[in-house]
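Trainee: Just a sequence and a predicted model for now, questions to come.
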Amino acid sequence: MADAGTPVPSAVADAGTPVPPTPAVPWSTSEPPTAATAPGGPGPSDTPAPPAPYIPEPQVEPPVQDPEPAADDGGAASADTGAADPVRPPALPGPAGESAASALLGTTRDLFFAMTAPDAGTGFAPREAVDLPPGTLPVAREDEDDLQLSWALLDTATGRWTGSADADSTRTEAESTIKAWLAADTLRAAAEAQRPVTDDERADIAAAVRASDDSAAERLYRRAGREDATDRLAAECGVSVATSRPGWWSFTQISAVDAAAILACVRDRAPDWPGGSELLTDLASITPDGRSGIHGLLPGAVAEKNGWTRHGAGFWNVNCVLAWEGRALAVLTSYPAKRDVEFGWTACRDVASDVLAADGVRMTPDVLADGG
């Protein structure tokens, strides 16, 4: 785990109480929060609070700093990661009690084995998980104390999705999952200018995606015009997002449906832009410390971009996002900082195993157990 040191402005996260969005439509979830109501963001006459201490994701090189940070950046974060952290993770409410689907079908693992056992004789036919309404597919970790969990499974061909009850309504920090879009938007800009991707851009894309390098992502973000890059998600992918702290890419507020839709869009659109095949290779080749362990369970070419940050003495955010042929899955977690990052990866794998079983993907337990 890297020492906090002096952070890249956009690499620090500061959670607040998310603003519930309006109901979702395919590839889109909501109108973004306004500047006056966005969590952690300054209102018309508010003074922004300084960001909380944090531990960033591993970085290959020292972070880049503006000589004079903008006033709304909130200044530099304290390097004292043991200090009291007033920030608390967003509440991700889950269904109370046993869901109707749970009562009717039992656990998803029971259903999976009933569907696939050679001599089951139960009469069950395989059923796609996306046929189930949000909040009706039970997952093993959803009611666990101290674990706030939101997830979504998207059918990328139709825009249909299922997930937790709040999958399209509760937002949290994107963390490094947004780096996939910063990379893709760089390719889009090259295509618009009818030029090849430069060597510097290619190097930063590879570093930001494969190694989750914050400094490389910061350079991509600044070249793209900062929030202009995330604002373009609406036109390019049909996903409207906003940041809770202007100038900070990790503060981009996303729901689980947003996260799944963004990575699915990147996977789908990248081949249309120069350097797209290299980006897809990057998304399939992230370094071991950034893998959730879910990739090995999935069929065909898989894109993966996760995000993980410990917010000082407060809490972890661990977000796991993958896209493959016809599907995208996002699992967003928050939990107390006293636990380690592996707790988040394990939660992602446990949720994925339940969801994939219900979606008819034959799991490989040995791959799941060793992290893939």
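Mentor: Sure, I can see it.

Trainee: okay, CA-based contacts and neighbour counts for the rest of this
Mentor: Fine.

Trainee: can you give me the helices in this protein?
Mentor: Taking DSSP state H as the criterion, the chain carries its helices at 100-105, 108-116, 179-192, 199-210, 214-223, 227-231, 233-237, 256-269, 276-283, 341-358, 365-369.

Trainee: Out of the ones you listed, which one sits most buried?
Mentor: helix 256-269 (a mean of 27; mean count of other Cα atoms under 10 Å).

Trainee: That helix to helix 276-283, inter-axis angle?
Mentor: Helix 256-269 and helix 276-283 are oriented at 140 degrees to each other (axes from the mean of the first three to the mean of the last three Cα atoms, to 10 degrees).

Trainee: now do the same end-to-end measure for stretch 102-115.
Mentor: End-to-end distance of stretch 102-115 (Cα to Cα, to the nearest Å): 16 Å.

Trainee: and if you look at stretch 308-324?
Mentor: Its start and end residues considered, stretch 308-324 measures 21 Å (Cα to Cα).

Trainee: now that stretch: how far from the chain's centre is it?
Mentor: Offset of stretch 308-324 from its chain centre (Cα atoms, centre = their mean, to the nearest Å): 8 Å.

Trainee: hang on, isn't residue 187 packed against residue 273?
Mentor: Yes - between residue 187 and residue 273 there is a contact under Cα atoms under 8 Å: 5.7 Å.

Trainee: and of the helices of the chain, who's closest to residue 319?
Mentor: Checking these against residue 319 by Cα to Cα gives helix 341-358 as the closest, at 7.9 Å.

Trainee: Below is structure B, check it against A:
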Amino acid sequence: MRRPLAVLGAALAATLLLAGCGPGATKGHVPAASTVSDSPAAEAEGPAASPSVAPSPAFSGPLFTPTQPVTMNVKGYWSWAYYDHKTDTMYGSTPYTTSDTASMAKAWVAADWLRRQGEQNKQPGSTALAELSRMIRDSETENTFKYHVQNGNLTSIKRMISLCGLTETKGTQNSWSLTQMSARDVARLAKCIGDGRAAGPKWTAWLLNEMRNVRGPGRFGPIEVLPADVQKTTAIKNGWLARDDGQWHIACMAVGDGWSLGIMAHYPSSLGKDYGTKTCREVTKQLLTRH
């Protein structure tokens, strides 16, 4: 059963304390360990388990322990999802609220365009590949809309939802960056890219290599705190943008060997970009078994 979080009152909207708790009890998903917050209400939910009660089996993965609590006291909204590909199990926080993907969606724009080129037995030219490379590595926006339009605009986002099995994603006409996505859909998209469905058999290795070589202001979040050997094999694409709604929107996506991670946040723009990138780092750090 899904254990819903308490709904915070409007008076607390400015400072929302969300603690990573169990995901929904959908097929292939099991609840994560209970999460402790600093609020008296959370402490009053029930007594601690008796020492005589055997604890739940711990996650056996060598890198992450997604059953452990993830807690932070930050302003705004944040959520996370960890997807164990080997067991088809999703862990993460609830509720599954969505947030803007911003530049993170560029990974899908490139994947969709490349896969469709492959399906039509077309070989992208060197200019197109160079533009797609800059779009991923440097998060260059100049040509992103061009490829998004060639993909079919909103039709492309709908294709992403269908192909990658997303359940909490909504597209917007004439915008890739305004796509609304939950953290667990980010983790699903990352798996979709990693297993070859998104870019197709011919271009998946190319795309993953570009994502492993993200540089500059887009290289933040999970990649910063992963062990050095894991960083080399981890593909990422992040999104970051201060919008007219007065909010910074941060999206972090990472996919490695048998796992993927999605973290979403938005908060008052006065706090700056680093406030959100720290959220992505801290969530990852708390999930890590080894550093």
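Mentor: Done, it's in. Here the structure is a predicted model, which means the values were calculated and not measured.

Trainee: got the helices of the first structure as JSON lines, with distance to residue 22 of the first structure columns?
Mentor: Formatted as JSON lines, the helices of the first structure follow (distance: least, Cα to Cα, whole Å):
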{"stretch": "helix 100-105", "distance to residue 22 of the first structure": "25"}
{"stretch": "helix 108-116", "distance to residue 22 of the first structure": "29"}
{"stretch": "helix 179-192", "distance to residue 22 of the first structure": "23"}
{"stretch": "helix 199-210", "distance to residue 22 of the first structure": "31"}
{"stretch": "helix 214-223", "distance to residue 22 of the first structure": "27"}
{"stretch": "helix 227-231", "distance to residue 22 of the first structure": "18"}
{"stretch": "helix 233-237", "distance to residue 22 of the first structure": "15"}
{"stretch": "helix 256-269", "distance to residue 22 of the first structure": "13"}
{"stretch": "helix 276-283", "distance to residue 22 of the first structure": "31"}
{"stretch": "helix 341-358", "distance to residue 22 of the first structure": "25"}
{"stretch": "helix 365-369", "distance to residue 22 of the first structure": "36"}
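
Trainee: who wins for proximity to residue 24 of the first structure among these?
Mentor: Nearest of those to residue 24 of the first structure, taken as Cα to Cα: helix 256-269 at 8.6 Å.

Trainee: contacting residues around the aligned residue in the second structure for residue 224 of the first structure?
Mentor: When the second structure is aligned by TM-score structural alignment, the residue opposite residue 224 of the first structure is residue 151. Counting by Cα atoms under 8 Å, 6 or more residues apart in numbering, residue 151 of the second structure touches 109, 112, 113.

Trainee: Residue 326 of the first structure pairs with which position in the second structure?
Mentor: The equivalent of residue 326 of the first structure in the second structure is residue 258 (alignment by TM-score structural alignment).

Trainee: Residue 233 of the first structure now?
Mentor: Under TM-score structural alignment, residue 233 of the first structure pairs with residue 160 in the second structure.

Trainee: now that match: how far from residue 251 of the second structure?
Mentor: From residue 160 of the second structure across to residue 251 of the second structure, the span is 17 Å (Cα to Cα).

Trainee: picking that back up, nearest to residue 152 of the first structure, of the helices of the first structure?
Mentor: Set against residue 152 of the first structure and scored by Cα to Cα, the helices of the first structure come closest in helix 256-269, at 5.4 Å.

Trainee: Show me what the closest one is in contact with.
Mentor: By Cα under 8 Å, 6+ apart, the residues outside helix 256-269 of the first structure that reach it are 27-29, 150-154, 156, 161, 167-168, 170-171, 174, 177, 180-181, 184, 233, 237, 239, 280, 303-305, 321-324, 327-332.
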